[in-house]
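>>> no letters, just coordinates:
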């Protein structure tokens, strides 16, 4: 979604338990509801958490709110699995294979090319 940003989109998809690669035309009604609820919850929590934070503390406070974003290799706070990452040319996304992809680790094309 435009305007959400990479960090919060990682968090929203994690909360909604949706794979980052789900095609918009393949999302069912239940998933749309979960996505809508996750957008509302995550952005409300962020707004509340950052409301009175001094400018010099915003970055650290924001990072403390992440469950999966920027946490590749660390433990998912929801299920205990290892947070994974898919990298692109100029960005990356983090997700929990257990919570979001049924335990399947998504292909990282940049690393796949190096391993061939």
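Good, I have the coordinates. Everything numeric in this text was worked out from a predicted model, so none of it was measured.
>>> okay, CA-based contacts and neighbour counts for the rest of this
Will do.
>>> measure residue 8 to residue 100 for me?
For residue 8, the distance to residue 100 (CA to CA, to the nearest Å) stands at 15 Å.
>>> contact partners of the longest helix anywhere in the chain?
Longest among the helix segments of the chain by residue count, using DSSP state H, is helix 29-50. Residues external to helix 29-50 that are found in contact with it (CA atoms under 8 Å, 6 or more residues apart in numbering): 8, 11-13, 15-18, 58, 61-62, 65.
>>> repeat the analysis, applying 6 Å as the threshold.
12, 15-16 (CA atoms under 6 Å, 6 or more residues apart in numbering).
>>> list the buried residues for it?
Of the residues in helix 29-50, those with enough neighbours to count as buried (16 or more other CA atoms under 10 Å) are 34-35, 38-39, 42, 50.
>>> swap in stretch 77-97?
For stretch 77-97, using 16+ other CA under 10 Å, the buried residues are 81-86, 93-97.
>>> am I right that residue 106 is in a strand?
No: under the criterion used here (DSSP: H, G, I helix; E, B strand; the rest coil), residue 106 is coil, not part of a strand.
>>> distance check, it against residue 9.
Residue 106 sits 17 Å away from residue 9 when distances are taken as CA to CA.
>>> hold the first one in mind and look at this next one:
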């Protein structure tokens, strides 16, 4: 799943290439992905791109006041063809094309590589007209997100930390992978409850969140769209590393109990809840 760092890199990539370009054609391959049935993609034809912004894990493209909201979900992503079509790595999964936006000399594609459709498209008048964007909490990758804001979000909630970090209404932009990485850096158990954290542990969590997201955003910028997933996977220290040695203590990275292999941690470094 693309999270804030990858979507921020995509937004930056598209800002450099799309601004002031005019949509010459559209194609909706998978009709179920368009959630605003009364507003077809055809509304975009003839309009110039005037802005590209990220909202949590969502992308918004502004076409002179008509917005296309993209929610990538679990397995969605984008492609960019300009001139020669980039080669696909032999081991890369074939992603289903969901939609295409055509420009004079380029095509922006939206794809989904999952077993079930997760991409969502919305044609709206403003970015926060998309329901999932309207309810987003503060952005996890925002340098202005403070320790005090995190402490307030944690409050007295008896919710496990991994689940809370992925709760978009509380903190936008973090998904399965970066929640594992943040908790590993903070040396906190993913199953620990927010309400049980000490002041020192809240500080550690905030530092880990800030450092992990900042480093990831910087690292993903400039990476070609087609290589974003591989770059993210390669940067993971514990997520997706089941059975491998912990990079810090040499212990064994394990699946987080109850996640069915979807999350990983180092029990030696992160202790017990």
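Cool, the structure landed. Predicted model only: the values in this text are computed from it and were never measured.
>>> TM-score of the superposed pair?
Structural agreement between the overlaid chains, expressed as a TM-score with TM-score structural alignment, normalised by the length of the first structure, amounts to 0.82; 103 aligned residues with a CA RMSD of 1.8 Å.
>>> related to what we said a few turns ago, which of the contacts of helix 29-50 of the first structure has the most neighbours?
Of all those, residue 12 has the most neighbours under the rule other CA atoms under 10 Å, reaching 26 neighbours.
>>> if we can go back for a sec, so how much does the very next helix or strand once past the longest helix of the first structure differ from the second structure once superposed?
Reading on from helix 29-50 of the first structure to the C-terminus, the next helix or strand found by DSSP states H and E is helix 58-64. Once fitted to the second structure, helix 58-64 of the first structure is off its aligned match by 0.6 Å on average (mean CA distance after the TM-score superposition for the first structure).
>>> so helix 58-64 of the first structure aligns onto which residues of the second structure?
The counterpart of helix 58-64 of the first structure in the second structure, using TM-score structural alignment, spans residues 228-234.
>>> got it, and stretch 23-43 of the first structure?
Residues 193-213 of the second structure are matched to stretch 23-43 of the first structure when aligned by TM-score structural alignment.
>>> just to revisit the earlier point, quick one, which of residue 106 and residue 9 of the first structure is more surrounded?
residue 9 (21 against 16).
>>> is the alignment partner in the second structure of the more buried one in a helix, a strand, or coil?
Under the alignment defined by TM-score structural alignment, residue 9 of the first structure is paired with residue 179 of the second structure. Classification of residue 179 of the second structure into helix, strand or coil gives helix, according to three-state DSSP.
>>> which ones are touching residue 179 of the second structure?
In this structure, residue 179 of the second structure makes contact with residue 162, judged by CA under 6 Å, 6+ apart.
>>> so residue 85 of the first structure lies in a strand, does it not?
Yes: looking at residue 85 of the first structure with three-state DSSP, it is inside a strand.
>>> tell me how far the corresponding residue of the second structure for it lies from residue 172 of the second structure.
Residue correspondence, TM-score structural alignment: residue 85 of the first structure in this structure matches residue 255 in the second structure. According to CA to CA, residue 255 of the second structure and residue 172 of the second structure sit 24 Å apart.
>>> with residue 106 of the second structure instead?
Plainly put, residue 106 of the second structure is 31 Å away from residue 172 of the second structure if you go by CA to CA.
>>> which one of these two is surrounded by more residues?
Neighbours per residue (other CA under 10 Å) separate residue 106 of the second structure from residue 172, with residue 172 holding more: 25 against 19.
>>> okay if I get the buried residues of stretch 77-97 of the first structure as a markdown table plus distance to residue 110 of the first structure?
As requested, the buried residues of stretch 77-97 of the first structure are exported to a markdown table (distance: CA to CA, whole Å):
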| residue | distance to residue 110 of the first structure |
| --- | --- |
| 81 | 23 |
| 82 | 20 |
| 83 | 18 |
| 84 | 14 |
| 85 | 11 |
| 86 | 8 |
| 93 | 13 |
| 94 | 15 |
| 95 | 17 |
| 96 | 19 |
| 97 | 18 |
